[in-house]
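**Q** A predicted structure for the sequence below; I have some questions about it.
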Amino acid sequence: MQTKKYTRLMLASTLVLAAHAGWASDEGTLTMGTSVNYSSGKYGTQTSTDITSIPLNVAYDKGPWTFKVSVPYIRITGPSDVVVGVGKTSATTSTVRTASGLGDVVTAATYNFYNNAEAQFGADVTGKIKFGTADSAKGLGTGENDYSVILDVYKKVNQLTFFGGIGYTALGSSAAIPLRNVFSLTAGSVFKMDEKNNAGFAYDYRQKSSATSAAQSELTAFYVHKFDKSWKTQTYLLKGFSDGSPDWGAGVSVGYAF
């Protein structure tokens, strides 16, 4: 199961790729924002699990570098053996619970190591750490740190930017929630409608992380509107195609660039 905070980080990266025909300003740009994200899915159980995520997102761009931090509030209602970020963690039937609190804090650093303006082609590498700050007893997370490395490439053709990526995550495992390391794939495109509007889609796949969970497979469609040089909003709809992903999800975010 991929929580909405991870999906939002992915989409933020996607939009950076779409706008990365040139590097960010050498003076640096600080962006702050928040979002409301909701998803619902059964994850291989008989009962739906509903997850709401409201993160505070901070990003700083300078030259070829982008740094990000996400601190989410999480609320989950569903079977107690469905854990945010993992999915079903046992083969037995569990009771339904509602829990809320601080989610996992996620930090990421992206370096645009190749940028060919003439060919309209570029490549980024990202290192990401998910800190196990969420309460594992409530099922808000695993309580362990995860470490990821992601390679993204992108190609601009007229108004379209095509992108793809491959990632590897070392998931924090414990006796209570034994997990295995996983590969992930991303592909999609962004269409620049005009100077203020962009729309696109992204498909994400991730290997199953445990014996009781399932692989993640989901498609996200999104729309971005820039009000001016500072304010930007984004909406999205998500459809899952496996027991490792929510059946559906939706959200809206807003960001301000200083």
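**A** Received the coordinates, thanks. No experiment lies behind these values; they were computed from the predicted model shown.

**Q** rest of the way, CA atoms for contacts and neighbours
**A** Noted.

**Q** got the contact list for stretch 132-147?
**A** 74-76, 80-86, 99-105, 127-131, 169-174, 177 (C-alpha atoms under 8 Å, 6 or more residues apart in numbering).

**Q** From the opening residue of that stretch to its closing one, how far?
**A** 11 Å (C-alpha to C-alpha, to the nearest Å).

**Q** Then stretch 77-94?
**A** Stretch 77-94: ends 13 Å apart by C-alpha to C-alpha.

**Q** wait, residue 43 sits on residue 244?
**A** Yes: using C-alpha atoms under 8 Å, residue 43 is in contact with residue 244, at 5.6 Å.

**Q** ok, and here's another one to check against it:
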Amino acid sequence: MRFRTKALALLLVCQPALASTPWTLGNLPSYYSGTFGTKHTIGILYDPTYLQYQNPVLRLKLTIPYISVSNLPRGAKLTNGTLATRSKGTGTTSASGLGDIWLAGHYTLIPERGLRPAIVPYAKIKFGTASASEGLGTGRNDYEVGLGLNTTIGSNFFPFAHVGYRFVGSPPGQALQNIATYDAGVSVAATARDIFTVMYSGEQSEQAGYAGPADAIIAWNYNVTAAGSGFQVYIDKGLSSGSANIGGGVGGQVVF
């Protein structure tokens, strides 16, 4: 499972392009439990705060997370919501602290028109700010480039899909591999305030010999204001041994 960049993306998919109110400040505490391909049941609290700027063609987002992990196998390292490396050592540990900071940019190269979806290339940087010695991160930067497609069907259905490629930084003594990332889903506006999203998300494993994360997500956004301020609830079900078994979160955002 990817550390909640995908859950944060649900908030952004459900928001309109707001030229008059371009700033969003949000927080989405989440908790996940599963083995992630190890012999231990690992618990991860991921609490990201993000600031976003958006106009009709450009979206920039900075995410600063807090992480707390329990029962992590000694020697294992987290990355982006799953395990970058597993360890054959004995014993487990717990740790908390600053996670990896993310900076992402999306640019609408070709706008939606008729049956043609909007074509939105993107780039992301993961700064290796999480402690590698405590297993909260790899201590290395990652870089991702990709392409998003989104469109509107009628006035209530908003399908979307993304595919990307991540250049993964390896910690000393490791040989992590670059990976493909992908997701697809649809948001449905049941009312002017209630928006429901179903989504599949996956990626390859950074560590050879293990299954990559794959997840099914159901989310509900409720917009308190017409600008998009509101809250979100979501549930995440892991579909592979590389994901948490179950997870979810409750958070919100203020658009100003």
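**A** Looks like it arrived, so ask away. Because the structure is a prediction, the values reported are computed rather than measured.

**Q** quick revisit: so for residue 43 and residue 244 of the first structure, which residue has more residues nearby?
**A** Neighbours of residue 43 of the first structure and residue 244, each counted by other C-alpha atoms under 10 Å, are more numerous for residue 244; the result is 29 against 24.

**Q** Next, the contact list for that one, please.
**A** Residue 244 of the first structure makes contacts with 1-2, 43-44, 86-87, 208, 213-217, as judged by C-alpha under 8 Å, 6+ apart.

**Q** Between those, which sits nearest residue 122 of the first structure?
**A** Ranked by distance to residue 122 of the first structure (C-alpha to C-alpha), the contacts of residue 244 of the first structure are led by residue 217 at 25.7 Å.

**Q** counterpart of the closest one in the second structure?
**A** Aligned against the second structure by TM-score structural alignment, residue 217 of the first structure finds its counterpart in residue 214.

**Q** My read is that residue 110 of the first structure contacts residue 66, right?
**A** Yes: look at residue 110 of the first structure against residue 66 with C-alpha under 8 Å: they come within range, at 5.0 Å.

**Q** got the residue ranges for the strands in the stretch 51-200 of the first structure?
**A** Applying DSSP state E, counting those that start in this stretch to the stretch 51-200 of the first structure gives strands spanning 65-79, 82-83, 87-88, 96-102, 105-116, 121-131, 146-157, 160-170, 182-192, 197-206.

**Q** Could you report the separation of residue 238 of the first structure from residue 182 of the first structure?
**A** The gap separating residue 238 of the first structure from residue 182 of the first structure is 22 Å, by C-alpha to C-alpha.

**Q** Could you do residue 53 of the first structure as well?
**A** In this structure, residue 53 of the first structure and residue 182 of the first structure are 23 Å apart, going by C-alpha to C-alpha.

**Q** Neighbour count for the two, which is higher?
**A** residue 53 (24 against 17).

**Q** Run through the residues that contact the counterpart of that one in the second structure.
**A** Alignment note (TM-score structural alignment): residue 53 of the first structure maps to residue 46 of the second structure. For residue 46 of the second structure, the contact set (C-alpha under 8 Å, 6+ apart) comprises 3-4, 29-31, 65-68.

**Q** if you set the cut-off to 6 Å instead, what comes out?
**A** 29-30, 67 (C-alpha atoms under 6 Å, 6 or more residues apart in numbering).
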